[in-house]
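>>> Sequence first, predicted model second:
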Amino acid sequence: MGVSLHHLYDIFTEGFLPYRGAPLFFNAFWTSLAFVDLAVPLFLAVGRFRLAIVSAVGIMTLDVCINTFFAFKYRDSVYPGNIDLVAQTAFFLFVIVSAPLAWRWAVSGRQNVG
């Protein structure tokens, strides 16, 4: 959700499609994250746990792939010195590793206890 707020801040301060130095595809993708990233906490809030897990994995996979491609193609470096991409990749690995555990919990029905 914090990253969504970052993208919303960019939109409010710089206008629609605020990443002007980037090609339109990347600009549109990053702008859409302001709203798409909010889907995961929304799904969690309404009890759609499996949909939240699938969404988180999908969003993070696309985001890391697109950001890695952008860094390689336009910045001539993928990881060295790019701490944002390193942190995002670490979070992506956390999501991928924890998704099966969260899925088992979601289908077990234990989330309704309490």
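Nice, I can see it.

>>> Going by C-alpha atoms from here, please, whenever you check contacts or count neighbours.
OK.

>>> Tell me who's in contact with residue 95.
Contacts for residue 95 (Cα atoms under 8 Å, 6 or more residues apart in numbering) come out as 56-57, 60.

>>> Neighbour-wise, which one of those residues leads?
When the contacts of residue 95 are compared by neighbour count (other Cα atoms under 10 Å), residue 56 ends up highest, at 21 neighbours.

>>> Structure two is appended below for comparative analysis:
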Amino acid sequence: MTEAFNNMLKDFRARTYLSLMKFIRRTVVTKFQLRKEECSRWKIEIPPTVNKKIVEANVESRILQIVHSGEGEYELMGLTRAYTAKLNKKSYECGFWKISGVPCSHVLAGIRHILWPMWN
């Protein structure tokens, strides 16, 4: 990581701290502006990579068998393992949603079970 940072600085490394800090500030501001422009072209509210993960997890969630335990608690059985999800308490055994912020297939199966009566 240090090597990549030093490579980015190139000849600015030998300059004064003030000019080095100005260069770093300009680089960061430019990168933020480029990302802002990229985000403005999105057709949805969430990033495309996150949307792709949610769609993939949704497809995976369709093979899970759901056992509703009441009060927003579910046991979700997959091909190799069973997971518990307590949607009301935001407690999930696999922990993927808590770590990444993107719902996993287990949570999506529980959410679909809650919302299914509203869709039909």
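Received it, and whenever you're ready, just let me know what you need. Treat the numbers as computed from the prediction; the structure is a model and nothing was measured.

>>> Could you quantify their similarity as a TM-score?
Overlay of the two chains. TM-score (TM-score structural alignment, normalised by the length of structure 1): 0.30; 48 aligned residues with a Cα RMSD of 3.7 Å.

>>> Can you show me the strands along structure 2?
65-70, 73-77, 82-86, 91-92 (DSSP state E).

>>> So for residue 100 of structure 2, which of those strands sits nearest?
Nearest of those to residue 100 of structure 2, taken as Cα to Cα: strand 91-92 at 12.6 Å.

>>> what's in contact with the closest one?
83-86, 98, 107.

>>> If any of the residues you listed are buried, give me the ChimeraX selection for them.
Here is the ChimeraX command that selects the buried residues among the contacts of strand 91-92 of structure 2 (16 or more other Cα atoms under 10 Å):
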select :83,84,85,86,107
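
>>> Could you single out the nearest of the contacts of strand 91-92 of structure 2 to residue 37 of structure 2?
Among the contacts of strand 91-92 of structure 2, and counting by Cα to Cα, the member closest to residue 37 of structure 2 is residue 98, at 28.9 Å.

>>> from the strands of structure 2, which stretch is densest packed?
strand 73-77 (a mean of 20; mean count of other Cα atoms under 10 Å).

>>> Between strand 82-86 and that one, find me the angle.
With axes from the mean of the first three to the mean of the last three Cα atoms, to 10 degrees applied, the angle from strand 73-77 of structure 2 to strand 82-86 works out at 160 degrees.

>>> Identify all contacting residues around strand 73-77 of structure 2.
Residues outside strand 73-77 of structure 2 that contact it (Cα under 8 Å, 6+ apart) are 64-69, 82-88, 106, 109-110.

>>> about what we covered before: what's the closest of the strands of structure 2 to residue 18 of structure 2?
strand 91-92 (48.2 Å).

>>> Just give me how far that closest one sits from the chain centre.
Offset of strand 91-92 of structure 2 from its chain centre (Cα atoms, centre = their mean, to the nearest Å): 16 Å.
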